[in-house]
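[1] Pasting the sequence and the predicted coordinates here, then a few questions.
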Amino acid sequence: MIELSLAEIATAVGGRLVLSPAGGSQEDRISGESQTDSREVQQGQIFFARRGEEMDGHRFAAQAVDAGAALIVAERETDDRVPQILVADTTEALGALATEVVRRVRAAGVLKIVGITGSNGKTTTKNLVAAMAERVGPMVASAKSFNNEVGGPLTMLRVEEDTRTLVAEMGASAEGEIARLTAMAPPHIGVVLTVGLAHAGEFGGIETTFRTKSEMVRDLPAEAVAVLNRDDAYVTRMGDLTAARVVWFGRNPEADVRASDIDSDASGTRFTLHIAGDSLPVVFRVLGEHHVTNALAAAAVGHELGLSLADIVAALEGATRAARWRMEVLGGRDGVTIINDAYNASPDSMSAGLRTLAQIGKPEGRTVAVLGAMSELGEYSIEEHLRIGLQAVRLRISELVVVGVEARNLHISAINEGSWDGESVFFAEQDEAFDYLARTLQPNDTVLVKSSNAAGLRFLGDRLGEAFA
């Protein structure tokens, strides 16, 4: 974080500064990062004592001070060994400080802000854009999937005076949340990847999802850039909603940044990248043809950041996986390949994962889909689980292993399809599924493990990866 005095921080968050009896002044300066988890606090950092649904950060203020916190922002007085700033709402204070820090750095004229949203692919695209931004100069990018009202500001507060690019993943579970994040860090480049059924249960339907995702580009000024997916019908509609210059990406021949000659196998995807009349071949080692969309979005951002086509291709080819638990290739013993893609799952990403499995399976082995529940689909849940089960059959996946009661409709749909006879099995618990797979997987099998984060199948994927390492 840029260096600020205690008084400046108090003003930014609209709080009351309480100095420690041990001494100090309101002109004392702080430049450490901010944390909301006392276990993450390091020397000189700021601890925001948030009240969550299950935990109250005020209870852990002493641990934060023990770990080296130089300042506590809280809603009531806690540990007086360090200065405290008392506010009405700690989460709002976190956002307010992020807004002020970004405003100051942006005003210096060096910082470029890239905001990324979409129903699928945000983290992968963020990682690819970050790899390109590193070629421009010092950059800050969201850690893990920090993309909400807490993770977003924590990322923004890592910006310093020499930061050239802030790459901010911006997610939402309700209307208005992306707008709040873009108000904190107004993007110079706003990216929208897809509009799908992810979180449809929380949003209340696809049209609400569309309105929410379009918040990324609605308020962009004319001098900004909206990077939009030409292959997604809902995202295409956003071109009429923004005053910004639009850059289209996709496979569509009309896209400004597009891919052709796409060919996928177990080693990744090869395609030709076209930008501004030039083209180069790309060997993209991130598994799954659907990730070409994310690569194109990142390439469009890289071009807007001033990178040459050669540098863009080099950044793409340097990526070896989307992210932890996202199309992560494990295993290898006896030719068994485990693809752990169980960090998130929506109907779109589940469908894409199955298509990838069908494409890359070895002729001498089987394809095995180990699937768990897709969360947050609301009224669409039964229909979409049934549809995915049917798709597994129609793609001729060799075996479907369904794990967890919430995912049972996947199994029911598959066994109701007359062309299958015993190729779908169901287990209520992960341990049962692991024992079965460890016993029955055959040499050269290719296994996809896919579920929403809440279903926890990423841990089953890791176990299988270790068992067949």
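    Perfect, thanks for sending it. Numbers count the residues shown, from 1 in each chain.
[2] From here on, just use CA atoms for contacts and neighbour counts.
    OK.
[3] isn't residue 97 right next to residue 11, touching?
    No - between residue 97 and residue 11 there is no contact under Cα atoms under 8 Å: 9.1 Å.
[4] which residue packs closest to residue 6, ignoring adjacent ones?
    Nearest residue to residue 6, sequence neighbours excluded (Cα to Cα, 6 or more residues apart in numbering): residue 26, at 5.1 Å.
[5] Let me see the contact set for the one you found.
    Counting by Cα atoms under 8 Å, 6 or more residues apart in numbering, residue 26 touches 5, 6, 7, 17, 19.
[6] same question, residue 20
    Contacts for residue 20 were tallied using Cα under 8 Å, 6+ apart; they are 80, 81, 82, 83, 84.
[7] do the same with residue 316
    128, 282, 284, 295 are the contacts of residue 316 under Cα under 8 Å, 6+ apart.
[8] please redo it, this time with the cut-off set to 10 Å
    128-129, 131-132, 282-286, 295-296, 298-299, 310 (Cα atoms under 10 Å, 6 or more residues apart in numbering).
[9] moving C-terminal of the one helix or strand it maps to, what's the next helix or strand?
    Per DSSP states H and E, residue 316 falls inside helix 309-317. Next along the chain after helix 309-317, taking DSSP H and E as the criterion, comes strand 328-331.
[10] how many neighbours does residue 135 have?
    Look at residue 135: counted by other Cα atoms under 10 Å, it has 16 neighbours.
[11] follow-up on the earlier one: tell me the secondary structure at the residue nearest to residue 6.
    coil (DSSP: H, G, I helix; E, B strand; the rest coil).
[12] Pasting the second one now:
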Amino acid sequence: MKLPLSRVAEFLSATGEFDHRAIAEGYSIDSRTLRPGDLFFAVKGERLDGHDFVEQALAKGAAAAVVRKDQLARYSVKTRLLAVEDTLVALQTLATAVRRLWGKLVVGVTGSAGKTTTKEAIAHLLATRYRVLKSEGNFNNHFGLPLMLLKLQPEQEVAVIEIGMSHAGEIAALAKIAQPEIGVVICVAPVHLEFFNSVSEIARAKYELIASLPAGGTAVLNADDEYVSQFGRDFKGKVVRFGLKAPADIRAEHIQQCGALGSEFDLVVDGCREKATLPLVGNHNVSNALAAVAVALERGLTPSEAVEALRTLAPADRRGQVVQLGNITVINDCYNSNPKALNAMVDVLAAIPAKRHIVVAGEMLELGSSGEELHRRAGRHMAEKKIDVLLGVRGLAQPMVEAARQAGIRAEFVPTPETAGEWLAQETRAGDMVLLKASRGVKLERALETWQSRQAIVPSGRN
């Protein structure tokens, strides 16, 4: 939302020398991607401090820069600087003010897996009737969420915002900024165990989204998840449940998996039955789609309209994308991973006919002291599903490989994604189906890039 700097300074209680009539055309924390007219926030990240890049941002045409008061002395020219006590707090404060000024519906989405796919599905369905802002990529933390809210424009009618966390209290803090009226919780799974003592603690952290909703809000909950299904017990607003197995308001029945093309199922709502086609692979994505349908119906779409919109839903980048390398089919799901998500995609792979099923699985991060055992369980699960070959990539993928090998399947380990790409170029053959999955930090997409460069094939597929 465009704002005059005088209004920004008012919201932030900022001081300094700047043109009060100048307009902030956009907002940035990265001088590399900043556009002329943006307001630059000099926030401090894990590795870099934005205060080191203020002059670069102003030279690129920033309308002004928001800096900490204790950093003012380092700048020889102090014009176009708005001084505040804390730049991250300032960013979040301005986002909160813009959200209130905008004043329309925010849908918040969280869960241990499936957040981005569900957010994309909700936005896709709602866009058939409303002007929608959705989180870009996984802009779901204390930096990204405020930046997304600052993109709100007066003409937009709904915002669909992804809310992530790695520590208790984070969702509550982000929800205080976003102020969602509809909260969607997909699932609870053993992720971020480096920062939690148990899955129950993770569940309590995810519940913060429901606890943040207003009394007249709506909680959209997964009836099939043992934790999420209980989130509505003490909630005073409206509860809508979706599911494949447990009794639910929005259900999928007679699910038929169609290999790499996705699935077909009956959408059942209040006795109404509609035949649905979903171009995303796996039962877990059917569940994600049901969450999106639940939100769409709350906003006035009919079941038939929701089903029609699902037909044109596409997978998000590196989240279940199906591509072809010659006669080899690749499921590119390498954006992120955790034990539950990995097992779900292994199940998808195993159910699709192919000459060989190959899993390229990078290590799963932030699993704490349970990490090695959870990787071993994943390896055994692959053996149970009769995967032909497991290629483990980096770190804790080693015990996953060991467990899979002990359970009777071929399993190898490589230290880097680039080495995995070399292996794929040499070892795969026509008729194979390959799953790529790993935690974001592994950067497993480099395996696909290396493989493609060795094959000299331009991939074709559904985006």
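    Happy to help now that I have it. This is a predicted model, so every value here is computed, not measured.
[13] re the thing from before, next step: the contacts of residue 26 of the first structure restricted to strands.
    5, 17 (DSSP state E).
[14] rewinding a little: post-alignment, the helix holding residue 316 of the first structure versus the second structure, mean distance?
    Compared with the second structure after fitting, helix 309-317 of the first structure deviates on average by 1.8 Å (mean Cα distance after the TM-score superposition for the first structure).
[15] so what's residue 240 of the first structure up against?
    Here residue 240 of the first structure is in contact with 218, 246 (Cα under 10 Å, 6+ apart).
[16] swap in residue 188 of the first structure?
    Here residue 188 of the first structure is in contact with 111-115, 166, 220-226, 244, 304 (Cα under 10 Å, 6+ apart).
[17] try residue 345 of the first structure
    Taking Cα under 10 Å, 6+ apart, we find residue 345 of the first structure in contact with 120, 198-199, 351, 353, 371-376, 450-455.
[18] Could you identify the most distant pair in the contacts of residue 188 of the first structure?
    Across those, no pair lies farther apart than 166 and 222, at 19.9 Å, counting by Cα to Cα.
[19] Tell me how far the aligned residue in the second structure for residue 444 of the first structure lies from residue 71 of the second structure.
    Superposed on the second structure with TM-score structural alignment, residue 444 of the first structure falls opposite residue 431. Distance, residue 431 of the second structure to residue 71 of the second structure, using Cα to Cα, to the nearest Å: 60 Å.
[20] ok, those two, which is more surrounded?
    residue 431 (15 against 12).
[21] just checking, that one touches residue 352?
    No - between residue 431 of the second structure and residue 352 there is no contact under Cα atoms under 10 Å: 11.5 Å.
[22] what's the closest non-adjacent residue to residue 168 of the first structure?
    Excluding its sequence neighbours, the residue lying closest to residue 168 of the first structure (Cα to Cα, 6+ apart) is residue 115, at 5.0 Å.
[23] Quickly note the distance from the one you found to residue 37 of the first structure.
    Counting by Cα to Cα, the gap from residue 115 of the first structure to residue 37 of the first structure is 25 Å.
[24] same deal with residue 325 of the first structure?
    23 Å.
[25] and what of residue 358 of the first structure?
    Taking Cα to Cα, one finds residue 358 of the first structure at 42 Å from residue 37 of the first structure.
[26] Who has more neighbours out of these two?
    Taking other Cα under 10 Å, residue 358 of the first structure and residue 37 do not tie; residue 358 has more neighbours (22 against 16).
[27] which position in the second structure aligns with that one?
    Residue 358 of the first structure maps onto residue 350 in the second structure, by TM-score structural alignment.
[28] do the same with residue 144 of the first structure
    Match for residue 144 of the first structure (TM-score structural alignment): residue 137.
[29] tally of neighbours for that match?
    The number of residues packed near residue 137 of the second structure is 14, by other Cα under 10 Å.
[30] The one 5 residues further on too?
    Residue 142 of the second structure has 20 neighbours, counted by other Cα under 10 Å.
[31] cool, and the one 10 residues further on?
    Counted with other Cα under 10 Å, the neighbours of residue 152 of the second structure add up to 22.
[32] who's in contact with the counterpart of it in the first structure?
    Residue correspondence to the first structure (TM-score structural alignment): residue 152 of the second structure is matched to residue 159. For residue 159 of the first structure, the contact set (Cα under 10 Å, 6+ apart) comprises 1-2, 33, 98, 101-102, 105-106, 111, 138-141, 165-166.
[33] so stretch 198-216 of the first structure corresponds to what in the second structure?
    Taking TM-score structural alignment, stretch 198-216 of the first structure hits residues 191-209 over in the second structure.
[34] Equivalent analysis for stretch 45-64 of the first structure, please.
    Against the second structure, stretch 45-64 of the first structure falls on residues 38-57 (TM-score structural alignment).
[35] And the matching stretch, what's buried?
    38, 39, 40, 41, 42, 43, 50, 51, 53, 54, 57 (16 or more other Cα atoms under 10 Å).
[36] Pretty sure the fifth one sits against residue 29.
    Meaning residue 42 of the second structure. Yes - contact status for residue 42 of the second structure versus residue 29: in contact at 6.3 Å, counting by Cα under 10 Å.
[37] Mutual contacts of those two, please.
    Common neighbours of residue 42 of the second structure and residue 29 (Cα under 10 Å, 6+ apart) are 49, 50, 53, 54, 57, 65, 66, 88, 91.
[38] Can you tell me what the last one aligns to in the first structure?
    The reference is to residue 91 of the second structure. Match for residue 91 of the second structure (TM-score structural alignment): residue 94.
[39] same check, this time on residue 227 of the second structure
    Match for residue 227 of the second structure (TM-score structural alignment): residue 234.
[40] follow-up on the earlier one: which one of residue 166 and residue 222 of the first structure is surrounded by more residues?
    Comparing residue 166 of the first structure with residue 222 by other Cα under 10 Å, the one with more neighbours is residue 166, at 26 against 13.
[41] Mean per-residue distance, the helix or strand where the more buried one lies versus the second structure.
    In the assignment (DSSP H and E), residue 166 of the first structure maps to strand 165-169. Average distance, strand 165-169 of the first structure versus aligned residues of the second structure after superposition (mean Cα distance after the TM-score superposition for the first structure): 0.5 Å.
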